[in-house]
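Novice: Build me a model from this:
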Amino acid sequence: MGTEPLKTVIIGSGPAGYTAAIYAARANLSPVLYTGKEPGGQLMITTDVENFPGYPDGIMGPQMMEDLKKQAERFGTTIKYELIQRVDLLGDVKKIYTESGEEIAAHSVIISTGASARWLGLESEQRLANKGVSACAVCDGFFYRGKEVAIVGAGDSACEEALYLSNLCPTVHMLVRRDEMRASKIMQDRVMKQKNIKVYWNTETEEILGTDEVTGVRVRNNVTGEISEIPIAGFFVAIGHIPNTQLFKGVLDMDDTGYLRHRPDSTHTNVEGVFVSGDAADHVYRQAITAAGTGCMAALDAERYLGEKGII
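Specialist: Sure, this is the predicted structure:
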């Protein structure tokens, strides 16, 4: 890459990374984007995306990511299909080390490493992914209007998604592993008041049923040992996400679960010249459109930072 540090490096792809690249490239920052081990992020395992503005007929997740990548490249982004293994973000010039051993120097870094959904670990869960199994009710609930669904989880997110699904589905079967939820009392109260949400306490998922699509779920009561089957068309996993931020541990401020912190009304992290966008910092919305929005913000923040430093 030469001896002169790059103006900006983007770590991670997906809607946040590619949008940051589009804006950074149009600002003549000549960004270099490292895709990581999952180019395109979570949308690469999503089939129909119907809630992203501008696609009236919907679009396949991988195709949408390909479109965003091409748009970023059109304006001069360099895409590298490599994983970043180590970073040194302290100091005016940041050092980034790839898995292949290359060292890259940059004046600014935009982090767009995203988050990964937690799964139960069942073979049937992976086999039926996008065939009735989903980790995002807001993304996919629309496809199950008028159909019975199950959701597993007991936190605020699980309650929110169960309530969302209850407006679309005749019955939402909520599977809770313990005899209580860990969600806030107000969220629990809302769930319990919703007549078409049926809560199963002390219940664990044994198997998701179906060959080409979900037809039911086999559950076990972990107190009585009783096994039963519930006919459903959709199975939603809401047991949390894991932000892909381990690379920055001990350097960047993060909350107890690993989501990166940033200054209010900006994408600035606690380290000067380092910005964060997308699901690596967002444990609330986690949508493609919100990730793209923060990618835009991070690129604008990086551009202003570089301007103030006299680098551009």
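Novice: C-alpha only now, for contacts and for neighbours.
Specialist: OK.
Novice: Now residue 207: which helix or strand?
Specialist: strand 203-209 (DSSP states H and E).
Novice: packing partners for that strand?
Specialist: helix 123-127, strand 172-175, strand 216-221 (3 or more CA pairs under 8 Å, 6 or more residues apart in numbering; DSSP states H and E).
Novice: Can you lay out those as JSON lines showing distance to residue 98 and mean neighbour count?
Specialist: As requested, the helices and strands packed on strand 203-209 are exported to JSON lines (distance: least, CA to CA, whole Å; neighbours: other CA atoms under 10 Å):
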{"stretch": "helix 123-127", "distance to residue 98": "30", "mean neighbour count": "16"}
{"stretch": "strand 172-175", "distance to residue 98": "42", "mean neighbour count": "24"}
{"stretch": "strand 216-221", "distance to residue 98": "43", "mean neighbour count": "19"}
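Novice: so which of the ones you listed comes closest to residue 51?
Specialist: Taking CA to CA, strand 172-175 is the member of those nearest to residue 51, at 22.1 Å.
Novice: Beyond the closest one, next helix or strand please.
Specialist: Past strand 172-175, the next helix or strand by DSSP H and E is helix 185-193.
Novice: this one as well, want them side by side:
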Amino acid sequence: MTSEKVSCLIIGSGPAGYTAAIYASRAGLNPVLYQGGQPGGQLTITTEVDNYPGYPDGITGPEMMINFEKQAKRFGTDIRYGLATEVDFTSYPHKVIIDGKKEIIADSVIVSTGASAKWLGIDGEERLNGRGVSACAVCDGFFFRGQDVVIVGAGDTAAEEASYLAKLCRKVYLLVRRDEMRASKIMQKRVEMLPNIEILWNTETVKLNGEEDLESVVVKNNKTGEETVLDVSGFFVAIGHKPNTDIFKGYLHMDETGYIQTIKGSSCTNIKGVFACGDAQDNVYRQAVTAAGTGCMAALDAERFLMEHEVEVIMEEASA
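Specialist: Down below sits the predicted model:
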């Protein structure tokens, strides 16, 4: 196995990783960034992005990530293809294995591996992703203003996104698989009070219809077996996200769902020299702009850590 020593290693791309790279490069940390299994992150499967500041006419997700990557390269970031497959944070400097065959020894590590939306796995879901199918109502709800849409889910996120869509859309069907919701009582009450939200209990999605764009959704009552066709142009999945943090388990503190826990007001984890940013540690906002903000924090925290560590080493050498 080959080995390489770096000052700052960034694991994962997307708004958080690329922003961390921009700041780390400008600070002279000579960062190396491995893009991960989905270079550019979730935005690469998003069509129009209208809510990121600085793009008055909007931009597509893939175009935005190309711009982020170009900017990071402009300042000298070493951007590479590759997936982190294993880490060892038991000693310092930290060790990260890339693609199971290369060892990176890093003085600082920025984790920006993101999170992946959970999908239903039904017919038409992947094909129509970005063409009527979405996993983020806040990101894409604007495009369905005045239209009829479906949202799937029963937790607080689904209730919150249904309420958000109700402000924009003519009709919102909320599909709940059981005869009750998991959402908090106050969130359920909010949904029930909105006149243009119709909750379909004991209802599951069968398939999505449409060639170029979503045209309708076939749903089934799992008690009676009766199928119904809903003529809608939007289909939102709100059944949760899974943070891409499995390789860090046992090293970094996480919540019960796998989101990395950081020290309040920083990107610092429980391991010195390891920082987390973006959707790998944010289970609340999950927006491109907030991910970029935490990427900036991570680079600044890493720079501060490396400076302090260098001073400590110099002091140790002087007292030896």
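Novice: picking up where we left off before, of all the helices and strands packed on strand 203-209 of the first structure, which one comes closest to residue 107 of the first structure?
Specialist: helix 123-127 (40.5 Å).
Novice: what's the span of stretch 178-185 of the first structure from first residue to last?
Specialist: End-to-end distance of stretch 178-185 of the first structure: 16 Å, with CA to CA, to the nearest Å as the criterion.
Novice: that older thread, for the helices and strands packed on strand 203-209 of the first structure, please prepare CSV with the additional fields distance to residue 256 of the first structure.
Specialist: Shown next, in CSV, are those (distance: least, CA to CA, whole Å):
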stretch, distance to residue 256 of the first structure
helix 123-127, 28
strand 172-175, 26
strand 216-221, 31
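Novice: The strand holding residue 207 of the first structure vs the second structure, average offset?
Specialist: Superposed on the second structure, strand 203-209 of the first structure shows a mean distance of 0.6 Å to its aligned residues (mean CA distance after the TM-score superposition for the first structure).
Novice: how far is that strand from where the chain is centred?
Specialist: With CA atoms, centre = their mean, to the nearest Å as the basis, strand 203-209 of the first structure stands 24 Å off its chain's centre.
Novice: Of the helices and strands packed on strand 203-209 of the first structure, give the one that comes closest to residue 285 of the first structure.
Specialist: strand 172-175 (21.1 Å).
Novice: quick one: contacts of the closest one?
Specialist: Strand 172-175 of the first structure is contacted from outside by 148-154, 162, 165-166, 196-205, using CA atoms under 8 Å, 6 or more residues apart in numbering.
Novice: Kindly list the longest helix within the first structure.
Specialist: In the first structure, with assignment by DSSP state H, the single longest helix is helix 288-308.
Novice: helices or strands up against that one?
Specialist: Under the contact criterion of 3+ CA pairs under 8 Å, 6+ apart, helix 288-308 of the first structure touches helix 14-26, strand 103-111, strand 274-276.
Novice: Give me the mean deviation of the shortest one from the second structure.
Specialist: Relative to the second structure, and after both are superposed, strand 274-276 of the first structure has an average distance of 0.3 Å to its aligned residues, where the measure is mean CA distance after the TM-score superposition for the first structure.
Novice: Same check on the longest one?
Specialist: By mean CA distance after the TM-score superposition for the first structure, the fitted helix 14-26 of the first structure averages 0.2 Å away from its aligned residues in the second structure.
Novice: Determine the set of other helices and strands touching the following helix or strand past that helix.
Specialist: Using DSSP H and E, the helix or strand that follows helix 14-26 of the first structure in sequence is strand 32-34. Counting contacts by 3+ CA pairs under 8 Å, 6+ apart, strand 32-34 of the first structure is packed against strand 6-11, helix 14-26, strand 78-80.
Novice: how about those, which one is nearest residue 188 of the first structure?
Specialist: Of all those, it is helix 14-26 that lies closest to residue 188 of the first structure, at 32.4 Å by CA to CA.
Novice: Mind giving me the packing neighbours of that closest one?
Specialist: Here helix 14-26 of the first structure is seen to pack against strand 6-11, strand 32-34, helix 61-74, strand 103-111, helix 288-308 when contacts are counted using 3+ CA pairs under 8 Å, 6+ apart.
Novice: quick one: the last one to strand 6-11, angle?
Specialist: Computed by axes from the mean of the first three to the mean of the last three CA atoms, to 10 degrees, the angle separating helix 288-308 of the first structure from strand 6-11 equals 160 degrees.
Novice: got the contact list for residue 178 of the second structure?
Specialist: Contacts of residue 178 of the second structure (CA under 8 Å, 6+ apart): 201, 202, 203.
Novice: make it 10 Å
Specialist: 154, 200, 201, 202, 203, 204, 221, 222, 223 (CA atoms under 10 Å, 6 or more residues apart in numbering).
Novice: same check, this time on residue 37 of the second structure
Specialist: 12, 13, 81, 82, 83, 84, 113.
Novice: Greatest separation within the contacts of residue 178 of the second structure: which pair is it?
Specialist: Across these, no pair lies farther apart than 154 and 223, at 17.3 Å, counting by CA to CA.
Novice: Out of those two, name the residue with the larger neighbour count.
Specialist: Per other CA atoms under 10 Å, whichever of residue 154 of the second structure and residue 223 has more neighbours is residue 154, with 23 against 11.
Novice: Which residue lies closest in space to the more buried one, excluding its sequence neighbours?
Specialist: Among residues not flanking residue 154 of the second structure along the chain, residue 181 sits closest, at 4.8 Å (CA to CA, 6 or more residues apart in numbering).
Novice: That neighbour: how many residues sit nearby?
Specialist: Residue 181 of the second structure, neighbours per other CA under 10 Å, totals 18.
Novice: ok, now which ones touch it?
Specialist: Contacts of residue 181 of the second structure (CA under 10 Å, 6+ apart): 153, 154, 155, 156, 158, 159, 187, 188, 201.
Novice: In TSV: those, plus distance to residue 260 of the second structure and secondary structure.
Specialist: Shown next, in TSV, are these (distance: CA to CA, whole Å; DSSP: H, G, I helix; E, B strand; the rest coil):
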residue	distance to residue 260 of the second structure	secondary structure
153	24	coil
154	24	coil
155	21	coil
156	21	helix
158	23	helix
159	25	helix
187	26	helix
188	28	helix
201	34	coil
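Novice: about what we covered before: and the helices and strands packed on strand 32-34 of the first structure: which comes nearest residue 170 of the first structure?
Specialist: helix 14-26 (33.1 Å).
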